[in-house]
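[1] only geometry, no sequence info:
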């Protein structure tokens, strides 16, 4: 058990399952004070109980629908009342749907942009203002390799993650003079229940095989860079090389995106 984060407050969105749950456990192992946010309070409380048993530190549970502005503002008010400040913000909440754009409904488009972009930005702005007052903090945004290399059936999801990466890159420069760090996490597919919504058929995870990332592994990598000036984490290696090639050689990139990396 490491006390590396003792006295530090870590806020994690989408903490009730998947990657967010694993990030919570890894943060608890380093004795962080946790603020866990998600829509499902019952699942969130289960995660909180495990975290408390690991850290013996305070763990706060806050109901949050990141797509709803009023819910975000209520959550921010609770944060201010309970912990007063946040040292590390992990914007993990996200949603995706893999389908042809021409078949996608407006509601599905709105949901992805509201959760992945607008909700993230709203929460980040208010937490960053809190960080600026004390002159320190670390914002970690979970984007995606889909935000670097778009593939068929991910047009809106990719657009939302391109937005997160662009937002993060500009924000990093804006808040650096205020003592705040910004890191973007760009993972490929992660073995979580994210794909229960994104791809109910289950074919995608089966098709990509060993390229799928274990959430506990990625969580350890993320927690290890808390407080460090790390610009990005990109994984897996093969997808990162693909995204680099995509930008250096656009025509070849389109071919790879439509063939080798098109597993949906």
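    Everything's here; your move. Remember, it's a predicted structure, so these values are computed and weren't measured experimentally.
[2] all contacts plus neighbour counts: C-alpha atoms, from now on.
    Noted.
[3] show me what contacts residue 192?
    17, 18, 19, 215 (Cα atoms under 8 Å, 6 or more residues apart in numbering).
[4] quick one: secondary structure of it?
    At residue 192 the chain is in coil, as set by DSSP: H, G, I helix; E, B strand; the rest coil.
[5] now do the buried residues in stretch 35-50.
    35, 36, 37, 38, 39, 40, 41, 44, 45, 47, 48 (16 or more other Cα atoms under 10 Å).
[6] ok, structure two:
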């Protein structure tokens, strides 16, 4: 019996490590055909090799989500390889934590470009295809920091994740019909995200906080849950935290 993931074509950004990598491997084992994008081509090549050596189907393309044409090229690869796209997982993100009084505008720009515009570029590239197919599913990675401001130091990061939540909910309202939209909002998860911070004091605090982190595979299972629902069920939002996480 099919699990409603088998043979689905799933595009994943930020797929070279952490949540993206674990999700790609998990969905491939469930029979999905995964299309992976990230900046580190060597990592993508290794992950695709691992998936295909175990009988899975996967392709990749080096992709910087801050460059609209590269996101479009990733979507085009999925379409040219598999003739359709069923799910786009906008996962790429960074989390450089620092007090707002530090006025690190370069880091703010990076977060806006990756965490917000990267999601929008993924939507822009795939939405016309979903509309033509009259089916599709956007899964956007938010954060519990998009529900409650992560403080101190996470004001701008939280702002970007609030934006992801708003964009996904607005997308659901606007497109409706057979196109689904889900926000996944994890708390502390073991990934490279905790290494995004260069501010010394904030970095120490983040690493201490992340000692309670749950495995990235936990998020992969939540993503799979949203995908495998029948076509008439739209899981709008999943919020998940380590049991020890208070905020």
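    It's in. Just so we're clear, the structure is a prediction, and the values are computed from it rather than from any experiment.
[7] before we move on, back to that, and the two most separated of the contacts of residue 192 of the first structure?
    Farthest pair in the contacts of residue 192 of the first structure (Cα to Cα) is 17 and 215. Separation: 10.1 Å.
[8] so can I have a markdown table of the contacts of residue 192 of the first structure showing secondary structure, neighbour count and distance to residue 255 of the first structure?
    Formatted as a markdown table, these follow (DSSP: H, G, I helix; E, B strand; the rest coil; neighbours: other Cα atoms under 10 Å; distance: Cα to Cα, whole Å):
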| residue | secondary structure | neighbour count | distance to residue 255 of the first structure |
| --- | --- | --- | --- |
| 17 | coil | 20 | 35 |
| 18 | helix | 20 | 32 |
| 19 | helix | 25 | 30 |
| 215 | helix | 19 | 29 |
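[9] and stretch 3-20 of the first structure, end to end?
    End-to-end distance for stretch 3-20 of the first structure, by Cα to Cα, to the nearest Å: 20 Å.
[10] longest strand in the second structure, by residue count?
    strand 179-186 (DSSP state E).
[11] what's the following helix or strand after that strand?
    helix 200-209 (DSSP states H and E).
[12] now do the strands in the stretch 51-200 of the first structure.
    59-63, 88-91, 137-142, 180-187 (DSSP state E, counting those that start in this stretch).
[13] the ones you listed into CSV, with extra columns for mean neighbour count?
    Formatted as CSV, the strands of the stretch 51-200 of the first structure follow (neighbours: other Cα atoms under 10 Å):
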stretch, mean neighbour count
strand 59-63, 20
strand 88-91, 26
strand 137-142, 26
strand 180-187, 24
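[14] which part of the first structure lines up with the longest strand of the second structure?
    Counting by TM-score structural alignment, strand 179-186 of the second structure pairs with residues 180-187 of the first structure.
[15] quick one: contacts for residue 83 of the first structure?
    residue 9.
[16] at 10 Å what do you get?
    Neighbouring residues of residue 83 of the first structure by Cα atoms under 10 Å, 6 or more residues apart in numbering: 9, 33, 34, 35, 58, 60.
[17] now intersect the residues you listed with the helices, please.
    Among the contacts of residue 83 of the first structure, no member falls in helices (DSSP state H).
[18] now the two most distant members of these.
    It's 9 and 60 that sit farthest apart of these, by Cα to Cα, at 10.2 Å.
[19] between those two, which contacts overlap?
    Counting by Cα under 10 Å, 6+ apart, the common neighbours of residue 9 of the first structure and residue 60 are 33, 34, 35, 83.
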